[in-house]
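Novice: Below are the sequence and a predicted model for it; my questions follow.
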Amino acid sequence: MIPSFEDRQPEQIITDSNYFESSGRIYKALSWLDYAKRNTNVSALEYAALETRLGIEQLLFEQLVVGVGSEIEQQEYKKCKGNAKVLDQILKRLIPKYEKLVDFTRALAPDNIPISKWDNHRLIQYSGKVSTYLHWSGGLDTTVQSEKWFANGIQTVQEAANYVWETLTKGNTAVMNIEDSPLEIQDLWEQYSGGQTTLESAASRAEILEPILQERLTNAGKGRS
C-alpha cells in the first residue's frame, strides 16, 4: 500500500516512516511540500527541496549499485557524494550502454515485474532546479517574502518530486546482469547492443528460448539434488 503524504505534521514527517533511500527521501519531500502549501511555510519548502535533491542523488546512486554492485571501488564511492551529474557520469562509464541495458531488461522481464526507465538527464536538471530554493539569493521582498517566489518554488519542487515518486511507485529500478545470464541471452544482448538486431526481435527470440533455458535450469537442479 502506498502511504499518504498529506496532512502530516512536522513531528510525523521526521519520525514516522523516516527512511533514507530514494523513496523515503521523496516521501518526506512530498510531505513537507504538503505542509508548506497548507501553511504557506518557506522553511517547509526548503526542507522539501533538500529532501528532493537528496532523493535524486540517492536514486542515481541506487542505479549505480544495482548495475555494478560490489565492483565499485571505494574511490568511486567517494566521488558519488552530493553531485548528481558526477553520479550519472560514473554510471555511464561503469555500465556502457546503460540505457540500452535498461531497455533490454524491460523487454525480457516478466509482465508482472515492471521495470522503470529513468530519464537521468531529467533528474540532473531537477536537481539543479530544486537547489535554487536551497541557495537562493536576492532581496527578501523578491525571495522568501514574495508570494510569486514561493509559488514558483512549490511548483518546481513538486514537479521534480512527483516525477520520482510516480516512477518509483509504478516500477522497479533494475538491470539484467549480463555476465551471469545464459550464453544465449548474452549473445542476444551483444547483437542488440551492437545494433545487429532490434529490441523487439531480441525479445521474441528470448521468448522462444525460454522453455529451453527453463528445462536446462530444471535439469541442473535435479543434478544437484
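Specialist: Right, received. Where do you want to start?
Novice: drop to CA atoms for contacts and neighbour counts, all remaining ones
Specialist: OK.
Novice: So Asp103 belongs to a strand, correct?
Specialist: No: under DSSP: H, G, I helix; E, B strand; the rest coil, Asp103 sits outside any strand and is assigned helix.
Novice: pretty sure Ile26 contacts Tyr47?
Specialist: No: taking contacts as CA atoms under 8 Å, Ile26 lies outside contact range of Tyr47: 11.0 Å.
Novice: So which of these two has more stuff around it?
Specialist: Between Ile26 and Tyr47, counted using other CA atoms under 10 Å, Ile26 has the larger neighbour count: 31 against 20.
Novice: Please report how far that one lies from Gln196.
Specialist: Using CA to CA, to the nearest Å, Ile26 is found at 40 Å from Gln196.
Novice: mind listing the strands for the chain?
Specialist: For the chain, applying DSSP state E gives no strands.
Novice: which residues in it form helices?
Specialist: 10-15, 22-39, 42-68, 74-79, 84-94, 98-108, 120-131, 147-170, 183-193, 199-224 (DSSP state H).
Novice: Select, out of those helices, the one closest to Met176.
Specialist: helix 98-108 (5.4 Å; CA to CA).
Novice: Run through who's touching the closest one.
Specialist: Residues from elsewhere that reach helix 98-108 (CA atoms under 8 Å, 6 or more residues apart in numbering): 91-92, 114-117, 174-176, 189, 193, 199-200, 203, 206-207.
Novice: angle of that helix against helix 199-224?
Specialist: 70 degrees (axes from the mean of the first three to the mean of the last three CA atoms, to 10 degrees).
Novice: Mind listing what's buried along helix 98-108?
Specialist: 98-99, 101-108 (16 or more other CA atoms under 10 Å).
Novice: Likewise for stretch 183-193?
Specialist: For stretch 183-193, by 16+ other CA under 10 Å, it's 185, 188-189, 192-193.
Novice: Use this one as the comparison:
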Amino acid sequence: MNIPNYIGKSPNEILATEFFDSASYLYRGMAWLDYHKRTKQFSALIYACAEGRHGIEYLLFEELVISTGANLSVEDYQKCVNERNRFKKTIAQLSPDYERLQEFTQILASLEASFPKLIYWDHSALMKAWGSLSHYLHWFGARNLTSESATWVASAQAEISKVLEPIWLKITSGQSGLMHPKDMNPVVRDIWERFRLGEIDAPTAKFQLDYLKPLALQNA
C-alpha cells in the first residue's frame, strides 16, 4: 500500500491535495498537525481538527455504505447528511449484525492468503474521536487562557495527536471491507446464518468453511 508522506508539507502543498474521501481528509489533518508542530501557528491546529473531523465523518459514511452492501437508501442518506451524529445509530439500525459480520469476514479472509488486509472500525471509538476534535471547532474559552497559553496549546496538540495518529495509522494499514450476505454463495451464507444466530461459534465456522474451502471461496 502506497502511504503518502504528510511530513514537512507547506500550506500550499496541503491545500493542493484535492481529494475528498476519508483518507484524504485525514491526510490533510495529519499534514496540518505536523505543520503546527513545526511552526507553532495555532490556526494549523484548527485546520487539523476540521480536516480530521471531516475524515471521521466520511469514514463513518463509508462504513454505512459497506454495512448496507452499497444499498443505502436516499432517505437514510439524507438523514445522515442532516444529522452527522446519526451515523453510528443508522449503521446499528440498518445492519444490526454488523460486528458479527465483521468477525465472520475475518474468518473467511483467513482461509486465503491472497485476501487483502481488511481493517475494521469501532464506531463508538470513532464517534468519541469526532467529539474530541469537535471541541476545538467551537469556542473553547478566553484566548489568554487557551490559544495564547503555551501550556494549553501544548495540551491541545497532544490531545489532537492522540486522536488523529491512531486513525491515520489504521486507515493506511489496509482497506475496509465486508463479505455482505447478498454476495455470499449458498454454502457460505448457510454457515453465516448459523454463526449469526449463535448456533455455531467462530472456531466451528472456520472449520466448516475450511473443510468446504473450494466451495466457500467461490465468488469470494
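Specialist: Cool, the structure landed. Keep in mind that what you see is a predicted model, and the values were worked out from it rather than measured.
Novice: if we can go back for a sec, any chance of the helices of the first structure in JSON lines, with distance to Leu140 of the first structure too?
Specialist: Output for those, formatted as JSON lines (distance: least, CA to CA, whole Å):
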{"stretch": "helix 10-15", "distance to Leu140 of the first structure": "25"}
{"stretch": "helix 22-39", "distance to Leu140 of the first structure": "18"}
{"stretch": "helix 42-68", "distance to Leu140 of the first structure": "12"}
{"stretch": "helix 74-79", "distance to Leu140 of the first structure": "35"}
{"stretch": "helix 84-94", "distance to Leu140 of the first structure": "29"}
{"stretch": "helix 98-108", "distance to Leu140 of the first structure": "43"}
{"stretch": "helix 120-131", "distance to Leu140 of the first structure": "18"}
{"stretch": "helix 147-170", "distance to Leu140 of the first structure": "10"}
{"stretch": "helix 183-193", "distance to Leu140 of the first structure": "53"}
{"stretch": "helix 199-224", "distance to Leu140 of the first structure": "54"}
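Novice: Starting from Leu215 of the second structure, give me the distance back to Met184 of the second structure.
Specialist: Taken as CA to CA, the span from Met184 of the second structure to Leu215 of the second structure is 11 Å.
Novice: and what of Val163 of the second structure?
Specialist: Taking CA to CA as the measure, Val163 of the second structure falls 42 Å from Leu215 of the second structure.
Novice: got it, and Trp32 of the second structure?
Specialist: 48 Å.
Novice: quick one: which of the two has more around it?
Specialist: Shown here are Trp32 of the second structure and Leu215; by other CA under 10 Å, Trp32 has more neighbours (31 against 15).
Novice: which residues touch that one?
Specialist: 11, 14, 44-45, 47-48.
Novice: What count of nearby residues applies to the counterpart of Leu164 of the second structure in the first structure?
Specialist: Taking TM-score structural alignment, Leu164 of the second structure has Ala161 as its aligned residue in the first structure. Neighbourhood size, Ala161 of the first structure [other CA under 10 Å]: 29.
Novice: Can you verify my assumption that Ile171 of the second structure contacts Tyr25?
Specialist: No: checked against CA under 8 Å, the pair Ile171 of the second structure and Tyr25 is beyond contact range at 11.4 Å.
Novice: Which one's more surrounded, these two?
Specialist: The neighbour comparison of Ile171 of the second structure against Tyr25 (other CA under 10 Å) goes to Tyr25, with 25 against 20.
Novice: Surely that one and Gly52 touch.
Specialist: Yes: with contacts counted by CA under 8 Å, Tyr25 of the second structure reaches Gly52, the gap being 6.1 Å.
Novice: Overlap of the contact sets of the two?
Specialist: When contacts are counted by CA under 8 Å, 6+ apart, Tyr25 of the second structure and Gly52 have no shared neighbour.
Novice: Check the mean deviation of stretch 56-66 of the second structure from the first structure.
Specialist: In the superposition against the first structure, stretch 56-66 of the second structure averages 0.6 Å from its aligned positions (mean CA distance after the TM-score superposition for the first structure).
Novice: tell me the contacts of the nearest residue to Lys170 of the second structure once chain neighbours are set aside?
Specialist: Spatial nearest neighbour of Lys170 of the second structure, chain neighbours left out: Ile119 (7.4 Å); criterion: CA to CA, 6 or more residues apart in numbering. For Ile119 of the second structure, the contact set (CA under 8 Å, 6+ apart) comprises 170-171, 173-177.
Novice: Please tell me how far Ile124 of the first structure sits from Ile72 of the first structure.
Specialist: With distances taken as CA to CA, Ile124 of the first structure is found 21 Å from Ile72 of the first structure.
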